[in-house]
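Visitor: The sequence and its predicted three-dimensional model are supplied below.
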Amino acid sequence: MIETRNTVSLGTLGKRTVPRVGLGCMGMSEFYGPSDDAENLRVLSRAIELGYVHFDTSDMYGNGANERLLGRFVKTVPREKVFLATKFGIVRDADGGMTRGLDGRPEYVREACDRSLERLGLEYVDLYYMHRRDESVPIEETVEAMAELVAAGKVRTLGLSEVSVETLRRAHKVHPIAAIQTEYSLLSREPEAELLLTCKELGVAFVAYSPLSRGLLTTTLKPDDVQKGGDARPFLPRFAGDNFNRNLALVEKLKAFATEKKCTPSQIALAWVLARGEHIHIIPGTRREKYLIENFGAGSVHLSTAEVDRITRAIDVGQVVGARYPEAAMQGIGR
């Protein structure tokens, strides 16, 4: 069931009202196998035609390559048609390797922002996230430096990614936080404990990344699909060994809900996330037009409270096997 832009619900993200379905651009440059920039640019242009406004990137995606790609794209459309978010804080090896550290020092915040703006070819970004928290630096110092970027006109609004409720509250006292970005899906429900409610209380948008759990919730993913060179999913615990097949079996029930609602399992999974709160936005990623259209259409799939409850009970999160990330990659998460 594909809907037009006019039927997609809108939400407030910082100072802008945008469709609650945005586009995560990470996979266009890394982590999901080989990619073609010419095709990526075509898909990004198609996204604008469909009504997408919110585009999400980071300086660490492709070690800067993703920002450069988005910079080429933004030059082709009126700036006001794009709400662009990027991030800083994860520092990769000089050669682009994945051994990494975290840096939240004020001087690094300023340097990282200037480098991102240069790659993007922009004078400002709409939303600037701290990608992961560097616990060696008080969050107040990091956010104060981010606030200076707002005052300088380089950043419109501020965000944090994968932080604790305590960190959010401390940061929010220094400067209003527009958005919190954290993984949230039918298979990853940790934000429900406190974070979603705290965001609502403080008037902070919650941006759910990986709302399809890196493809598991599409119900169409097969083991061979993730074995191509450059695909990082086999290194994630949920995709390792027999965990993959067990998690796929867990989400089979989505197919029945999709048949009932005359949409796809992916749209059911995305609509479920959106139904958890009006302050929730989603940024599913894709490099294919078919899924770009399908994901945006999820904003028009209405689920009643009873349907949300049925789906919640059907997908038993207690049976998910494997963590979201390997232990080493959990550094800075939930801190």
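Guide: Structure's in. What do you need?

Visitor: going forward, measure contacts and count neighbours with C-alpha atoms only.
Guide: Will do.

Visitor: Helices of this protein, start to end?
Guide: Ranges of helices in the chain, per DSSP state H, are 37-50, 65-74, 106-120, 139-151, 165-174, 195-202, 243-250, 254-261, 265-275, 289-297, 305-314.

Visitor: tell me which strands and helices the fourth one is in contact with?
Guide: By that I understand helix 139-151. Helices and strands touching helix 139-151, by 3 or more CA pairs under 8 Å, 6 or more residues apart in numbering; DSSP states H and E, are helix 106-120, strand 155-161, helix 165-174.

Visitor: in it, what counts as buried?
Guide: I139, E140, T142, V143, E144, A145, M146, A147, E148, L149, V150 (16 or more other CA atoms under 10 Å).

Visitor: Endpoints of stretch 27-37, how far apart?
Guide: Start and end residues of stretch 27-37 are separated by 11 Å (CA to CA, to the nearest Å).

Visitor: what's next to it, contact-wise?
Guide: For stretch 27-37, contacts defined as CA atoms under 8 Å, 6 or more residues apart in numbering pick out 40, 61-62, 65-66, 69, 226, 228-233, 285-287.

Visitor: picking that back up, and the helices and strands packed on helix 139-151 as CSV, adding mean neighbour count?
Guide: Below are the helices and strands packed on helix 139-151 laid out as CSV (neighbours: other CA atoms under 10 Å):
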stretch, mean neighbour count
helix 106-120, 18
strand 155-161, 24
helix 165-174, 17
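
Visitor: Presented hereafter is structure B, for comparison with structure A:
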Amino acid sequence: MPQRRKLLIAGAGVAAASFLSQASADEKTTTNLPSHGGAENLDSQHSAAPGKRRLGGLEVSAIGLGVQNMSRKYDTSVPWRPEMVNIIRRAYDQGVTFFDAAEAYGPLEVEKILGEGVAPFRDKIVIATKFGWNIDQQTGKRLPGLNSRPEHIRQVVEGMLKRLRTDRIDLLYQHRVDPQVPIEDVAGVIKDLMDQGKVLHWGLSEMGINTLKRAHAALPVTAVQSEYSMLWRGPEKNVLPTCEALGIGFVPWSPLGVQFLTGWIDANTRFASGDIRATESRFAPENLAHNLQLVELLTRWAKRKNAAPGQIALAWLLARKAWIVPIPGTTNRDHMLQNTSAAGLHLTSSEMTELSTSLDAITIMGQRLPDAVQVYSDVEAPLKSE
């Protein structure tokens, strides 16, 4: 068996019971918890059940499951739907209670898959989904630009409830901030939906710092979702400190660097037409060889900790802050088991210092998103006037 394959599966056998021990590991490796508005709420940050974490006032599993690719993979192939439902249900069996979708994934189809998958245990899990792109709710056709007009948000939520087979959305994110609609107007609509019981918590994705502060002042934000991993650490400068100050949880999407941090991508990898990674210059041949320094570092740590490279990447995120909850996505059952078991992988304070110092010495070359997508993301311009 190739060494890389051995490393990827080495950690999959971490006992499922260790998933439940993460709370004590969090206390040993994490400091500076957010205040959440006072000492009483700070205490609640420690009161999460074993294997759970808190995003604001919302309790979820320490690692969630992103279902983005369950209707169409990065390589544009279509997974077998019954197997996707099985993976969702097996994830729940493993302790996962946090599932992340969006109307844009499919579009619309992923919410349908998730709704089918969680139907047997809907009341025992947390569903997060996202609005903000301009998508026809009947046909799923993508229309130009963004759309967060109040009447459109209401229509989107009604469609989500049907697709997800539920009567409420536990956490509803604005996927991308629409510059044509004041964030206060969006917050007003979300507040109305909360009053109706159709939405329980709200969040923002890929927003700027000014937008986040204004949104939180209008209606308390439970969680922020943005790309964050060893491959792209942009949120560390402004987003994470703001979340900490305001008591907002943070949910990293693509915590495995769109598969890069698993070790499956090497210098000879080329991406299919239609694969978004083919448009990200960090994966271009002229940058890929340089950026593989990061994978080499992870591989060394994987050997050291008897784990898979991806598990090291997830454990590092978990150890950063107790209110960070990564949502790795996969269409492979064994990979899902490997990802969820990373919650039982403990990195000591000294190991975190050593690993983070090594990471700081590696400069990633290339852009994280294609320009056509980045134009809708405000994270990299956090002080922009909005």
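Guide: Received the coordinates, thanks. Please read all numbers here as calculations on a predicted model, not as lab measurements.

Visitor: for the stretch 1-150 of the second structure, what spans make up the strands?
Guide: Counting by DSSP state E, counting those that start in this stretch, the stretch 1-150 of the second structure has strands at residues 52-55, 58-61, 65-66, 98-100, 126-131, 133-135, 142-146.

Visitor: Save the ones you listed as JSON lines, and put in mean neighbour count too.
Guide: Listed next are the strands of the stretch 1-150 of the second structure as JSON lines, based on neighbours: other CA under 10 Å:
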{"stretch": "strand 52-55", "mean neighbour count": "25"}
{"stretch": "strand 58-61", "mean neighbour count": "22"}
{"stretch": "strand 65-66", "mean neighbour count": "24"}
{"stretch": "strand 98-100", "mean neighbour count": "25"}
{"stretch": "strand 126-131", "mean neighbour count": "23"}
{"stretch": "strand 133-135", "mean neighbour count": "22"}
{"stretch": "strand 142-146", "mean neighbour count": "13"}
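
Visitor: Quick one: closest of those to T262 of the second structure.
Guide: Among those, the nearest to T262 of the second structure by CA to CA is strand 65-66 (15.9 Å).

Visitor: A302 of the second structure touches P309, doesn't it?
Guide: Yes. A302 of the second structure is in contact with P309 according to CA atoms under 8 Å; the separation is 5.2 Å.

Visitor: what do the two both touch?
Guide: L7.

Visitor: who's more crowded, these two?
Guide: P309 (30 against 21; other CA atoms under 10 Å).

Visitor: what would the strands of the stretch 1-150 of the second structure look like in TSV with distance to G257 of the second structure?
Guide: Listed next are the strands of the stretch 1-150 of the second structure as TSV, based on distance: least, CA to CA, whole Å:
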stretch	distance to G257 of the second structure
strand 52-55	22
strand 58-61	21
strand 65-66	13
strand 98-100	17
strand 126-131	20
strand 133-135	23
strand 142-146	25
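
Visitor: List the residues that contact the residue nearest the centre of the second structure.
Guide: Central residue of the second structure (CA atoms, centre = their mean): W253, 2.8 Å from the mean position. Neighbour list for W253 of the second structure: G66, Q225, S226, E227, Y228, P326, I327, P328 [criterion: CA under 8 Å, 6+ apart].

Visitor: swap in R133 of the first structure?
Guide: G89, L102, D103, G104, I139, S161, E162, V163, G332, I333, R335.

Visitor: Can you select the buried ones from those residues in PyMOL?
Guide: To isolate the buried ones among those in PyMOL, judged by 16+ other CA under 10 Å, type:
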select buried, resi 89+102+103+104+139+161+162+163+332+335
